[in-house]
Structure formats: C-alpha cells, structure tokens
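[1] The sequence and its predicted three-dimensional model are supplied below.
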Amino acid sequence: MSRVTFTRSSTRALAVGAALLLTAGTAAVAVASGEDGTRPARAAEAKPREAAALTGSAKLFRRTTEDVTFTFDAHLAKRHNADPTKATGTFRFVHLDRPGGKGGWAEGRIDCLLTGGKVASATGIITRTNIGRMKGSRVGFSVHDQGKQDRLGYSWAATGGPDGTKKLTKCTSAAPFEKVRQGTGDFHVTPWKVPYPEGR
C-alpha cells in the first residue's frame, strides 16, 4: 500500500480547499436562512411597524358627471399605540359637478385614527377650503379596504354636506356606504393592534 506524503505545497492546497469549503458552507446556511450573502438579514432591514394607517386616493362611483375624490395619508406611530388621538397626517376631498368643473374642496390635518382589520375610522380638522364656513370644523371618514372596490363613508352623510360643526367627537363617522369607482385608485388600511389589558 502506497503512503500519501504531504509536501508544503500540498498542505497549503488543503488549507485553501478547507477555507473554500467553510465559505461555501456559510453561504449555504445564509441561503437556507433566507439571506443571500449580498444583503443584510431581513431582521436588520425591517423597520418598526406603525400602530395603524390609512392611505391612498380614489374617486367615488357616480352615475352622473360628478367628480368626487378623497385622499388620505393618516398614521398612528407605534409609540402612540394606546392613544388613537395622537394620529397625524392629512386628508383632502374634492367634489366637482364634472371633471375640471365647479365645486368645493377641503383639506386638513388628521386628529384621530382607529382601524380594525381592513376598516378605518378617522377624523380631522379642516385647515384650508374654498367654502368659508367649513374652515376649522371637524369632519369624519370611514373606509373599508376591500382591494378591488373599496367603500367610503363620511360624517356628513345624513346632512348633505359638511355643516361646519366643531363638536364632532374624534374618530366618528358614518358607515362606509359609498363605492369607489374602479380604476381610479384605492385605499390601504393597516390594522391596529389593540392594546388589550393583561391579567396578573
């Protein structure tokens, strides 16, 4: 039986080979764990999830020439999870008699946001509008994020238009009875993680 002898060069070759195998093994573990070796781990990339959100823009369904658009960018930070009245962001709505025609518009700041599953309820204070009596009033919105055809409601559903009230309770609105016109955009709701009390 012949003996295998190790020269200095063959020892060096074995060391290099072992190093390559170790590198390959580390890469295999990274791939198996969801890392590709060229990007940081997902945990390092992940950003803190906000407590709740309502975002997006869409036009409401109408059988007339009316052009009605609602836009939301409302957020509740993770640190304010137990207090929906700490929500921030903006809203805007426009109601024209026809695209590019006459009508009213308003925009403002969000002051409350509650979400459950794919349903959101929010309120805000109107800060700018072309209808003077509405400035400074609180209005409410509700949204059902259904994916293809969302629904929307607003606090003035029973009165025909925002009435300038400043007494509306925060996060109060009507059921989301309106339908969004398909192909005009949609809304996205991030569910609130309710801070249920824990037993002792």
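    Great, that's in hand.

[2] contacts, neighbours, all on C-alpha from now
    Will do.

[3] mind listing what's buried in the longest strand along the chain?
    Ordering each strand of the chain by length in residues (DSSP state E) puts strand 103-116 first. By neighbour count with 16 or more other Cα atoms under 10 Å, strand 103-116 contains the buried residues 103, 105-115.

[4] tell me the angle of the following helix or strand past that strand relative to strand 103-116?
    Note on strand 103-116: by DSSP states H and E, the next helix or strand toward the C-terminus is strand 119-129. Between strand 119-129 and strand 103-116, the angle comes out at 150 degrees (axes from the mean of the first three to the mean of the last three Cα atoms, to 10 degrees).

[5] put this beside the first:
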Amino acid sequence: MQRRTKVAVLGVVLLLTVGLTGSAVAAGSAAASGVEDRPQREAAALTGTAKLYRSLGDDITFSFDAHLAAKDTADPMQATGTFEWSHYLNGDGAWAKAKVDCLVTGGKVAVVSGVVTDTNLPDAKGTRVGVTVHDLGHRDRLGYSWATTEDLGPKDLPKCVSSAPFEKVKQGTGDFTVVPWQPDF
C-alpha cells in the first residue's frame, strides 16, 4: 500500500473512532442525567373536523382542538383548547363553541367536555357539554351528552361525561385524531 493511502485510511479510522467515542460519551451523560434529546409528547389530544351523516342532508359539523400537556398527565381536568359544532337544515340551525375543561382518551376513543362560551342558541351559554369520538380512520364515530335531551342538557353535567359514539361520520370527511392517554398511576 502506498504511504498516502495508509495515511488516509488511518485518518478516516481515527475520525470514526473519535466520533463514535464522543457520541457514546454524550449519550451516556444524557442518560445519566435523565435528560433526553427528544421532546416529551403531550399526555392526550383530540383534534380534527368531520361532518356527520344524516339521510335528510343535515349539515352537521364538529371540530376539536383539545390537548392535555405532558406535565398534567395525572389530571385530565387541566386539558385546554376548544371544540365547536353546528347543525343546519334548509338554512335553519345553530352553532356553539366550548372551552375544554376535561379530556380523557383511551386507545382511539376520546371524551372531551367543555363549557359553551359562544353560541346562537338561547340560554346555552355557560352550559357544560360532552362529546365522545371514536377515531376509526375514515369511518369515525361521534356521540354527545345532549343525545337524549330536548336541549343541551343539565347545567350541572359533570366533567368528561358524554354518550357512546353512535353517530356516523359522513364518508370522506372524518379526520379525527386521538392521542391515547397513558397516566402514570
């Protein structure tokens, strides 16, 4: 082997050795200090928008932007965000927006509750409502706490209470995403 080739090979080997040793030392230091390079994921989330299927052609839309921070993993009532919905048929209908006050998820199912902060429904402002979502890809399902009542239900509805996800999402509109909650109990 020529001398220049030997020097070049030796230089590459030396650089690789130093690089690998430095990486191992840095990784060992991070592990020893309990610090990781990757960010911690949020504890739970429900996001997305979809229209519900109704054979009469009702225009019903639900949208969610609800999150539980990693630091609050033990307390789902620290969830933040909003959700909103609207229901129109032949130009008549209503809409509402709620501030999230609880979010619990398990697998691909989420239950979120919140207090109505803005709406065109009479006497609905200040009412707590709950919604359940089952994230099934493009076949998502949804349920809501007022499913069996004439209006949005009782003003004293507990946090994170809703009904089973009995409604079907209109084909091609479901994009709900549920981040499963994994509490450290």
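    Sure, I can see it. Because the structure is predicted, anything quoted here is derived from the model rather than measured.

[6] Need the TM-score between these chains.
    TM-score of the superposed chains, computed with TM-score structural alignment, normalised by the length of structure 2, equals 0.83; 170 aligned residues with a Cα RMSD of 2.3 Å.

[7] all helices for structure 1, in order.
    Applying DSSP state H to structure 1 gives helices spanning 8-32, 42-45.

[8] right, so those helices: which one is the most enclosed?
    helix 8-32 (a mean of 12; mean count of other Cα atoms under 10 Å).

[9] Distance from the chain centre to it, please.
    A distance of 46 Å separates the centroid of the chain from that of helix 8-32 of structure 1, by Cα atoms, centre = their mean, to the nearest Å.

[10] do stretch 106-121 of structure 2 as well
    Chain-centre distance of stretch 106-121 of structure 2: 12 Å, with Cα atoms, centre = their mean.

[11] counterpart of it in structure 1, which residues?
    Aligning stretch 106-121 of structure 2 against structure 1 (TM-score structural alignment) gives residues 116-131.

[12] Show me what counts as buried in the matching stretch.
    Buried-residue list, stretch 116-131 of structure 1, by 16+ other Cα under 10 Å: 118-126, 128-129.

[13] What sits closest to the spatially most central residue of structure 1 if chain neighbours are left out?
    Centrality entry for structure 1: nearest residue to the mean C-alpha point is residue 53, 4.4 Å, by Cα atoms, centre = their mean. Spatially, and ignoring its direct neighbours in sequence, residue 53 of structure 1 is nearest to residue 75 (4.4 Å; Cα to Cα, 6 or more residues apart in numbering).

[14] same deal with residue 92 of structure 1?
    Nearest to residue 92 of structure 1 is residue 107, by Cα to Cα, 6+ apart, at 4.1 Å.

[15] how about that neighbour, what's its match in structure 2?
    Per TM-score structural alignment, residue 107 of structure 1 is aligned with residue 97.

[16] show me the contacts for that match.
    Going by Cα atoms under 8 Å, 6 or more residues apart in numbering, residue 97 of structure 2 touches 82-85, 116-119.

[17] Mind putting the residues you listed into TSV with distance to residue 171 of structure 2?
    Shown next, in TSV, are the contacts of residue 97 of structure 2 (distance: Cα to Cα, whole Å):
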residue	distance to residue 171 of structure 2
82	24
83	21
84	20
85	18
116	28
117	30
118	29
119	27
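
[18] list the ones among those that structure 1 also has?
    When you map the contacts of residue 97 of structure 2 onto structure 1 and apply both residues aligned by TM-score structural alignment, their matches' Cα atoms under 8 Å, the shared contacts are 82-85, 116-119.

[19] Do a quick rundown of the strands in structure 1.
    In structure 1, the strands defined using DSSP E lie at 52-59, 67-76, 88-96, 103-116, 119-129, 138-144, 151-154, 178-179, 186-190.

[20] The first one maps to which residues in structure 2?
    Counting by TM-score structural alignment, strand 52-59 of structure 1 falls onto residues 44-51 of structure 2.

[21] how much does the matching stretch stray from structure 1?
    Stretch 44-51 of structure 2: mean distance to aligned residues in structure 1 after superposition is 0.5 Å, counting by mean Cα distance after the TM-score superposition for structure 1.
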